[in-house]
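> With the input below, show me the fold.
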Amino acid sequence: MNTDEFLSQYAEGQRDFSGSDLSKADLGQVDLKQVTLWRANLSKANLTGTNLSRADLLGANLSDANLSGATLCGANLSDANLSGAVLQGANLHGTIYNQETQFPKNFSPTKAEALKIAPHTLLAGANLSGLDLDKAHLSGANLNRADLWKTSLKEAYLNEANLRKASLIGADLRGADLRKADLKHSNLLGADLSSANLLEIDFEGALYDETTRFPQDFEPTEAQMYLIAPAVSLREASLSGADLSGADLSGADLRGAKLSQANLFGIDFSKANLSEASLSKASLWEAELSGADLREADLTEADLWLSVLRGADLSRANLSKANLFGADLSSTNLEATSFEGALYDVSTQFPEGFNQAKCGAYLIAPGVSLPGINLSGADLRGADLRGADLSKANLFGTNLNSTNLEAASLQEAVYDVSTQFPEGFDPIEHGAYLISPGASLQGVNLSGADLSQAYLSKVNLFGTDLRFANLEAAYFEEALYDVSTQFPEGFDPIEHNAYLIAPSVSLPEVNLSGADLRGADLSKADLSKADLSKANLWGSNLSEANLEGANLEGASLVGTNLTDTNLNQANLNGANLRGADLAGAILNGSNLSEIDLEEANLSGALMPDGTVHP
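The predicted structure follows:
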């Protein structure tokens, strides 16, 4: 087959070109996603920049082919020959291969994030959906939480494999060897396990439905599995983190069920009994809950975006910090329901006469005033917050992707590395502060800020104002503060393992590696055997300090005051002492070779050789 014929047939919708001879073919920059080239000959072919995502290249000959810049995400390279191939810039994220796959010399498929299909391999959380893994050797493999949606695993070797919480929806497991495999809490909706070897399998909490096929005489209820169907009894069932998106559980008995952090997108819970059920942090996007019994249910931080709750009973339920954007709560019983910190928008429908603002819920809309609001973990994608006042807001882990923040005030708001902002939006330019390990918050005003559960490890808090701040469960391990730092009344930073940086402090063997100590006053401090490697001590005062045996490797000591400082046996390798004042310092036992001492003052210092510098 020549190149033109191949491309013409592909354009017409043909995808199976198994066994084709395309050696030396020019297929550069072509979109060939999901093509089947099973055992095809592509030796010396030009595939630069070609899209081969999810292509079936099992047993294909790709020797000496040029795959630079090609996309092979999710492709099957099992048994393929890529010896001599050019893979510079190629994307192999999620590509699968096996022990028979031949790669170019010195190429590391692991570094390229390809996935090895082999016994005892680590594939936890891997996306293997829709792949052909028939007869694959995966005995003892770790497939915990792996996505195997509609994956073909016919006659696969999965004995003793870890398939806990794996998604096997619609998977074909006919004839598979699953002896002693762990399928606890796995999802087997629509899966075919007929003729599979299920000897000594742990199925506790696994999900199945009326379309799941088992070997003859296998009884799933005896294996402690959960049937997902209308009107079933799942009272007090343990379904935390389960993927039940799109499932029909209308009229089901789920009293006291554990569904926290479950994916319940589009689920039908109409007229279901969910009283006292735990649904905290569950995703209930577009869920049908009309007429459901949710009395005393825990829906804290649940995402109820566009969900329908008409006529539901939510009396005494907890919806604190829940997302109610577009939710329909009309004619719902909200007697004694908790809405503290819940979010709603102009499209949310409440029962007539219900005052949501008095219940502690927050309206998310243009121009709202929400200073100091805790929006940690909230999903605000696409929300309209033009001109809103979010000063001092807690935005830890908040998803603001595609949110309209035009003219919004984020002055003194706090965020972390997991916060997502709209493309091109710079929170620092808008006055917000990044809270992350090692960050500098020197002189920052965080008075009254909500820093609950903040990770402030090794943060510089010199002169920071934390009065009236909420520091509940905040982590201060190795944070630095000085006498001008202001904490809330009754808060003891030392009890939280923070370090006071001040004259005469005793910090022997302290770990201050990489710390920002610019301009700090540590005169007469005891820092013997302290780890100050790569610390920034530019312009600091360490006069008369005890640094005996301290590790100062790679530290910046530019312009530092080290007069009469004890540096006996200190490690100064690679330290920068340019312009430092070392008058009268004790340097015996220290190696000063390869150290930058330009413009440093060494008058009266005791040198490593025992002499006194003139």
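> hey, let's count contacts and neighbours off CA atoms from now on
OK.
> distance of Tyr415 from Leu434?
Between Tyr415 and Leu434 the distance is 5 Å, computed by C-alpha to C-alpha, to the nearest Å.
> Ignore what I typed, I meant Thr337.
35 Å.
> Same check on Asp328?
According to C-alpha to C-alpha, Asp328 and Leu434 sit 36 Å apart.
> higher neighbour count, the two?
When Asp328 and Leu434 are compared for neighbours, Asp328 comes out ahead with 24 against 20, by other C-alpha atoms under 10 Å.
> I'd guessed the more buried one sits against Leu306; true?
Yes. The pair formed by Asp328 and Leu306 meets the contact definition of C-alpha atoms under 8 Å, at 7.1 Å.
> Distance check, Asp132 against Glu155.
Noted for Asp132: a distance of 11 Å to Glu155, by C-alpha to C-alpha.
> no wait, Phe265
Here the distance between Phe265 and Glu155 works out to 33 Å (C-alpha to C-alpha).
> And Leu82, by the same measure?
In this structure, Leu82 and Glu155 are separated by 27 Å, where distance is defined by C-alpha to C-alpha.
> I'd assumed Ser8 was in a strand, is it?
No. Counting by DSSP: H, G, I helix; E, B strand; the rest coil, Ser8 is not part of a strand but helix.
> That one and Leu279: what is the separation?
When distance is defined by C-alpha to C-alpha, Ser8 is 52 Å away from Leu279.
> more neighbours, those two?
Per other C-alpha under 10 Å, whichever of Ser8 and Leu279 has more neighbours is Leu279, with 29 against 11.
> One more, please, to line up against the first structure:
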Amino acid sequence: MWLLNRIYAAEEESLEIPVDAEEFLKRYKNKEHEFAGINLAGAKLSGKCFNHGFILNLSGANLKGAELCETNLCSANLSGAKLNNANFYKARLESAKLEKAKLIKTNLNSANLGQANLSEANLSEACLSHAILFKANLNKTNLSRANLQNASLREANLRMANLNDANLSNAILFGTNLEGANLEGANLQQALCNTATIFPADFDPVKAGVYLIAPSASLKGANLSSINLNEADLREANLSRANLSKANLQIARLLQANLSEANLSEANLTCANLTAANLSGANLNQVNLKDANLTAANLSKANLKNAQISKTNFSGANLIEVNLVGARLLGNLSGATLHKANLCGAYLGSVNLSGANLTSADLRGANLEGANLEKANLKDANLSGAILKNTKFSGAIMPDGTTHE
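From the prediction side, this is the model:
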């Protein structure tokens, strides 16, 4: 029986005469697009584009061990294709048809499979780390022992999928449907889900180490480094001491969130809403706060060294003892509390600091040209070497305690 199976297997592999990459590309260039069952095993097709207005048909093709790094196969028909051990690193496979395809031990690291159909495909032991699987159909797909670390599975369909011993650590599962999926032995440590995520009936995501990204979520000390939380709703969430370094938090809703002592170094908070958030003692070194709203936020003792602050709203914020050495501030700081803040060498040109509390602040070498410091309190502040050209001090309390006329 074993010998008979081997003979059948050999016959199956030899049904189609191998076609080399050069001949295949020549035929494709001549607008041929029907290649069902073609034998391209081991072909080197990296960097090629097969998306020229017509659908490439490679259904049932043999592409075992083929090199397809950064290849564009958007909308291609690869249903039933043999793709074992092929290399699809950073390949574009959006909307591709891969149902019932064999992708055992295939490298799909960083590939884009958005809206691709992988239903009933065999991806056992495949590498899908950092892959994009947005709205992909993985119904009844075999992903046993597959590596899906850091993969984005937003709104993907994984109903009845086999994820036995799969690695889903740090994967994004927002709106993912895992109903009836086999998660036995799967690693979901630090994977992200939201209230729209559907897990199997007997599965406990909290016990599995999955993080819920939702208003009032408890994420104290969570490791969310480099994670994509664009537009995430984390109002009133507890993120104290969480690691959010290099995280993407653009347009995130963090109103009244607890980010005390959190690590946000190099994070992107462009247009984020941090109204009344607690950022005391937080590390905001090199953070991007362009157009962010920090109205009434608590930033006492936070490190904002080399932060990108453009059109940022700090109105009424608590910036006591904050580190803003060399920072370029182009936002609204009216009424902000900057008591004992370190602003050495900071650029504050034309910034609105009216009514701000700058008592005992260190402003040595700061550029305050054209800044509005009307009614600000500068008592005991150090202005040595500061640039004060056209600075408005009307009604301000000066370092010596006198009120400027």
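> picking that back up, neighbour count winner among Leu82 and Glu155 of the first structure?
More neighbours sit around Leu82 than around the other of Leu82 of the first structure and Glu155, counting by other C-alpha under 10 Å; the figures are 24 against 21.
> you'd agree the more buried one is up against Gly59?
No. When contacts are counted by C-alpha under 8 Å, Leu82 of the first structure is not listed as touching Gly59 (10.1 Å).
> And the strands in the first structure?
With DSSP state E, the ranges of strands along the first structure come out as 96-97, 115-116, 207-208, 226-227, 343-344, 362-363, 414-415, 433-434, 480-481, 499-500.
> a markdown table please, covering those strands and showing distance to Ser240 of the first structure.
As requested, the strands of the first structure are exported to a markdown table (distance: least, C-alpha to C-alpha, whole Å):
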| stretch | distance to Ser240 of the first structure |
| --- | --- |
| strand 96-97 | 30 |
| strand 115-116 | 28 |
| strand 207-208 | 12 |
| strand 226-227 | 13 |
| strand 343-344 | 23 |
| strand 362-363 | 28 |
| strand 414-415 | 28 |
| strand 433-434 | 32 |
| strand 480-481 | 39 |
| strand 499-500 | 40 |
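> Which residues are in contact with the residue nearest to the spatial centre of the second structure?
In the second structure, the residue lying closest to the centroid (C-alpha atoms, centre = their mean) is Asn228, at 2.0 Å. With contacts defined as C-alpha atoms under 8 Å, 6 or more residues apart in numbering, Asn228 of the second structure is in contact with 247-249.
> quick one: what's aligned to it in the first structure?
Under the alignment (TM-score structural alignment), Asn228 of the second structure pairs with Asp243 in the first structure.
> cool, Ile320 of the second structure as well?
Taking TM-score structural alignment for the superposition, Ile320 of the second structure sits opposite Glu335 in the first structure.
> can you check Asn170 of the second structure too?
Aligned against the first structure by TM-score structural alignment, Asn170 of the second structure finds its counterpart in His185.
> what's the answer for Asn182 of the second structure, then?
Asn182 of the second structure maps onto Asn197 of the first structure when the alignment is built from TM-score structural alignment.
> okay, now that match: neighbour count?
Look at Asn197 of the first structure: counted by other C-alpha under 10 Å, it has 21 neighbours.
> What sits closest to Ala267 of the second structure if chain neighbours are left out?
Nearest residue to Ala267 of the second structure in three dimensions, chain neighbours excluded: Lys246, at 4.1 Å (C-alpha to C-alpha, 6 or more residues apart in numbering).
> now the equivalent of that neighbour over in the first structure: how far from Glu155 of the first structure?
The alignment partner of Lys246 of the second structure in the first structure, by TM-score structural alignment, is Gln261. For Gln261 of the first structure, the distance to Glu155 of the first structure equals 34 Å [C-alpha to C-alpha].
> for Gly360 of the first structure, same thing?
Computed as C-alpha to C-alpha, the Gly360 of the first structure to Glu155 of the first structure distance reads 57 Å.
> Leu143 of the first structure too?
Taking C-alpha to C-alpha as the measure, Leu143 of the first structure falls 17 Å from Glu155 of the first structure.
> same check, this time on Gly246 of the first structure
Distance, Gly246 of the first structure to Glu155 of the first structure, using C-alpha to C-alpha: 29 Å.
> go on, Ser108 of the first structure?
In this structure, Ser108 of the first structure and Glu155 of the first structure are separated by 29 Å, where distance is defined by C-alpha to C-alpha.
> now swap in Ala161 of the first structure and tell me
According to C-alpha to C-alpha, Ala161 of the first structure stands 14 Å off from Glu155 of the first structure.
> Ok, Val232 of the first structure next?
Distance of Val232 of the first structure to Glu155 of the first structure, computed by C-alpha to C-alpha: 32 Å.
> for Gly311 of the first structure, same thing?
According to C-alpha to C-alpha, Gly311 of the first structure stands 49 Å off from Glu155 of the first structure.
> quick one: contacts for Leu299 of the second structure?
So Leu299 of the second structure contacts 278-282, 317-320, 322 (C-alpha under 8 Å, 6+ apart).
> mind checking what it lines up with in the first structure?
In the first structure, Leu299 of the second structure lands on Leu314 (TM-score structural alignment).
> now swap in Ser59 of the second structure and tell me
For Ser59 of the second structure, the residue aligned by TM-score structural alignment is Asp79.
> Kindly report the same for Ala191 of the second structure.
That one, Ala191 of the second structure, aligns with Ala206 by TM-score structural alignment.
> With adjacent residues omitted, what lies nearest to its match?
With sequence-adjacent residues excluded and distances taken as C-alpha to C-alpha, 6+ apart, Ala206 of the first structure is closest to His185, at 4.0 Å.
> so how far is Met225 of the first structure from the one you found?
With distances defined as C-alpha to C-alpha, the gap from His185 of the first structure to Met225 of the first structure amounts to 8 Å.
> now swap in Tyr362 of the first structure and tell me
When distances are taken as C-alpha to C-alpha, Tyr362 of the first structure and Met225 of the first structure turn out to be 41 Å apart.
> now Ser278 of the first structure
Distance of Ser278 of the first structure to Met225 of the first structure, given as C-alpha to C-alpha: 20 Å.
> okay, these two: which has more neighbours?
Between Ser278 of the first structure and Met225, counted using other C-alpha under 10 Å, Ser278 has the larger neighbour count: 27 against 20.
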